[in-house]
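**Q** return atomic coordinates for the entry below.
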Amino acid sequence: MKMESAERYAALALLEWQIELGVTEAICDTPVDRFALPAAMDAPGLAPSAAHAGAGGDAQKQPLASPVVQRSAQTDPVAAAERAAAAAQSLDDLRQTIADFPHCDLRRGGRSLVFGDGIAGAPLMVLGEAPDKEEDRTGTPFAGQAGVLLDRMLAAIGRGRADEEAPVYLAT
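**A** Prediction:
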């Protein structure tokens, strides 16, 4: 089955763009669990084994270009997070626990902790997706244009972030 000319050029343009961004290998036929790589991967700078190399056979010569922080085998981030969260006695404690938690790679790219806004214990809680650029900048969930729209929607039903009579709590 032949690709239409426009589709072919679009596909080639996308491939060129990916190469320009530094893509060096194709996705393998089978998925690779990057969190379950062999123990040899624990040392920084080592390349994946040939079994994980995908289409290229020279993967052993290339350095590992992953931004993931290498952890010792003794650190279980999930267990550490569960213990830390269980020790928190209030939302303020939980906020501080999350702010101080060292085993989350997402904090390396973020500017601020986006935890919650509004009145804690409110009968209405709105959960959003992962923080976007504006939320990261302000440290507040539902910031920017999305926040303005949500505030208008809440006002239409007689609720608000800081409304003592009809409170709402927002979180990501």
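**Q** from here on, just use CA atoms for contacts and neighbour counts.
**A** Will do.
**Q** name the residues of the helix or strand Ala79 falls within that are buried.
**A** Secondary structure from DSSP states H and E places Ala79 in helix 77-87. Within helix 77-87, the residues that qualify as buried are 81, 84-85, counting by 16 or more other Cα atoms under 10 Å.
**Q** what helices or strands is that helix leaning on?
**A** Applying 3 or more Cα pairs under 8 Å, 6 or more residues apart in numbering; DSSP states H and E, one finds that helix 77-87 makes contact with helix 91-100.
**Q** which residues does the helix it packs on contact?
**A** Helix 91-100 has contacts (Cα atoms under 8 Å, 6 or more residues apart in numbering) with 84-85, 88, 113, 115, 120.
**Q** also stretch 127-139?
**A** 110-115, 141-144, 170-172.
**Q** let's see it at 10 Å
**A** The set of residues external to stretch 127-139 that reach it, using Cα atoms under 10 Å, 6 or more residues apart in numbering, is 109-117, 140-147, 169-172.
**Q** drop anything exposed from these.
**A** 113-117, 140-144, 169-172.
**Q** now, among those residues, which is nearest to Ser5?
**A** Using Cα to Cα, Gly144 comes nearest to Ser5 of these, at 41.4 Å.
**Q** what helix or strand does the closest residue to that closest one other than its chain neighbours sit in?
**A** The spatial neighbour of Gly144 that comes closest, neighbours along the chain excluded (Cα to Cα, 6 or more residues apart in numbering), is Glu134 at 5.9 Å. For Glu134, the element it lies in under DSSP H and E is helix 133-138.
**Q** next secondary structure element downstream of that helix?
**A** Counting by DSSP H and E, the next helix or strand C-terminal to helix 133-138 is helix 144-156.
**Q** which residues touch that following helix?
**A** With contact meaning Cα under 10 Å, 6+ apart, helix 144-156 is reached by 126, 132-135, 137-138, 140-143, 158-161, 163, 166-168.
**Q** repeat that with 8 Å
**A** For helix 144-156, the surrounding residues in contact (Cα under 8 Å, 6+ apart) are 134-135, 141-142, 160-161.
**Q** what are the contacting residues of the helix or strand following that helix?
**A** Scanning forward in sequence from helix 144-156 by DSSP H and E, the next helix or strand is strand 168-171. Identification of contacts with strand 168-171 by Cα under 8 Å, 6+ apart yields 114-128, 141-142, 159-162.
**Q** which PyMOL command selects the buried ones in those?
**A** Here is the PyMOL command that selects only those of the contacts of strand 168-171 that count as buried (16+ other Cα under 10 Å):
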select buried, resi 114+115+116+117+118+119+120+122+125+141+142+159+160+161
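**Q** next up, for comparison:
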Amino acid sequence: MMPEPAPSLQQLLAFYLESGVDCALNDEPVNRMLDDEIVAPARAELRAAEPPSRLETTRPVGVQPVIPSSAAVPLVPEAAIVSAREAAATAPTLEALRALMEQFDGCALRSTATRLVFADGNPQARLMLVGEAPGREEDIEGLPFVGRSGKLLDLMLAAIGLDRSQVYIANVIPWRPPGNRTPTPQETQICLPFIRRQIELVNPAILVTLGNPSTQTLLSTRDGIMRTRGRWFDYDTGTRMIRALPTLHPAYLLRQPTYKRLAWQDLRAIATALAAIQSPAN
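**A** Predicted structure coming up:
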């Protein structure tokens, strides 16, 4: 039996990309075999040569060491959700909310993402669009919808006479999930108080949810996007109701361009609603 030929460098890179490995975390590769065989024993010898700590010398035999209360312990999802909810409620402005989210450590995605992807556009806009989560390009630039789907979104807005200076764009999840994987339900619930507070502070006249995840999360529906798109909902901020319209995500339209006609119908409905707000009937 002939052995399979070794994969080429191009084939290896393609395999890594398909597996979600699309960026390097360190400047130099890590030799895991070297770490196990050489580095770990060296560390063990170094620890053996160190004098015992005061905790170790005074601890009775058979008693486990006490972990200092200051040790960093990740929050469990329930506690992280409560922490996010309490923190978001304290933000009086978008700037304060962004600063607060920069320091929030209750979501593990923050430690794997390059940067926070907070928002783009005009905070005073009447139209706010919310997607699901940043991708690779967004993670690099720190802005939502700057990749291929972002370019299509720009074209969609231009079709009804708008650009990014006239809308406000954000995501339910402000940090990129590793490898662009789907956010877990726990990650979504942890981040939900932040996007809710962001919507409340922007206070748009119309809210557009892009795609199924953001629609189901923000509008509390289990229906798929094909059943919800084009239908008007009421989004409750706690202080007022905002008209909300789900539509297809630009990334989905790139994969299924035949559905652009449906998105165009939604865009026309958005344009009509904006025109009615600008020129209310006497």
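**Q** possible to save the buried residues of helix 77-87 of structure 1 as CSV with distance to Ala73 of structure 1?
**A** Conversion of these to CSV gives the following (distance: Cα to Cα, whole Å):
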residue, distance to Ala73 of structure 1
Ala81, 16
Ala84, 19
Ala85, 22
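**Q** which member of those is positioned nearest Tyr9 of structure 1?
**A** Out of those, the member with the shortest distance to Tyr9 of structure 1 (by Cα to Cα) is Ala81, at 47.7 Å.
**Q** aligned to that closest one, what sits in structure 2?
**A** Using TM-score structural alignment, the partner of Ala81 of structure 1 in structure 2 is Ala84.
**Q** residue contacts, its match?
**A** 104, 106, 190-191, 193-194.
**Q** of these, keep whichever come out buried.
**A** Using 16+ other Cα under 10 Å as the burial test, the contacts of Ala84 of structure 2 include 106, 190-191, 193-194 as buried.
**Q** what's the closest of the residues you listed to Gln278 of structure 2?
**A** Once Cα to Cα is applied, the member of the buried ones among the contacts of Ala84 of structure 2 that ends up nearest Gln278 of structure 2 is Phe194, at 28.8 Å.
**Q** wait, the closest one sits on Arg85?
**A** Yes: using Cα atoms under 8 Å as the test, Phe194 of structure 2 is close enough to Arg85 to be in contact (7.4 Å).
**Q** and what about Ala244 of structure 2, helix, strand or coil?
**A** strand (DSSP: H, G, I helix; E, B strand; the rest coil).
**Q** ok, and the closest non-adjacent residue to it?
**A** Nearest one to Ala244 of structure 2, counting by Cα to Cα, 6+ apart, is Leu207 at 4.5 Å.
**Q** what does that neighbour correspond to in structure 1?
**A** Checking TM-score structural alignment: Leu207 of structure 2 goes with nothing.
**Q** quick one: Leu207 of structure 2 is in a strand?
**A** Yes: counting by three-state DSSP, Leu207 of structure 2 is found in a strand.
**Q** out of the contacts of Ala84 of structure 2, list just those in helices.
**A** 190-191, 193-194 (DSSP state H).
**Q** out of those, which comes closest to Ile225 of structure 2?
**A** When those are compared against Ile225 of structure 2 (criterion: Cα to Cα), the nearest one is Cys191, at 21.2 Å.
**Q** and the residue nearest to Ala244 of structure 2, what does it touch?
**A** By Cα under 8 Å, 6+ apart, the residues touching Leu207 of structure 2 are 127-130, 242-245.
**Q** for Arg164 of structure 2, same thing?
**A** Arg164 of structure 2 neighbours (Cα under 8 Å, 6+ apart): 120-122, 154.
**Q** can you rerun that using 10 Å?
**A** Contacts of Arg164 of structure 2 (Cα under 10 Å, 6+ apart): 120-122, 125, 153-154, 157-158.
**Q** let me have those in CSV, adding distance to Tyr252 of structure 2 as columns.
**A** Shown next, in CSV, are the contacts of Arg164 of structure 2 (distance: Cα to Cα, whole Å):
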residue, distance to Tyr252 of structure 2
Asp120, 21
Gly121, 22
Asn122, 25
Ala125, 25
Leu153, 11
Asp154, 15
Leu157, 16
Ala158, 19
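**Q** of those, closest to Glu18 of structure 2?
**A** Set against Glu18 of structure 2, the nearest of the contacts of Arg164 of structure 2 by Cα to Cα is Leu153 (24.9 Å).
**Q** which residue in structure 1 lines up with that closest one?
**A** In structure 1, the residue paired with Leu153 of structure 2 is Leu150, using TM-score structural alignment.
**Q** and its match, how close does it get to Ala156 of structure 1?
**A** Counting by Cα to Cα, to the nearest Å, the gap from Leu150 of structure 1 to Ala156 of structure 1 is 10 Å.
**Q** out of the two, which sits in the busier spot?
**A** Leu150 (17 against 10; other Cα atoms under 10 Å).
**Q** looking at structure 1, name the residue matched to Ala125 of structure 2.
**A** Using TM-score structural alignment, the partner of Ala125 of structure 2 in structure 1 is Ala122.
**Q** wasn't that match part of a helix?
**A** No: secondary structure assignment (three-state DSSP) places Ala122 of structure 1 in coil, not in a helix.
**Q** with Leu170 of structure 1 as the reference, measure out to it.
**A** From Ala122 of structure 1 to Leu170 of structure 1 the distance is 10 Å (Cα to Cα).
**Q** next: Thr97 of structure 1.
**A** Using Cα to Cα, one obtains 19 Å as the distance from Thr97 of structure 1 to Leu170 of structure 1.
**Q** just give me the closest of the contacts of Ala84 of structure 2 to Arg54 of structure 2.
**A** Among these, and counting by Cα to Cα, the member closest to Arg54 of structure 2 is Gly106, at 32.5 Å.
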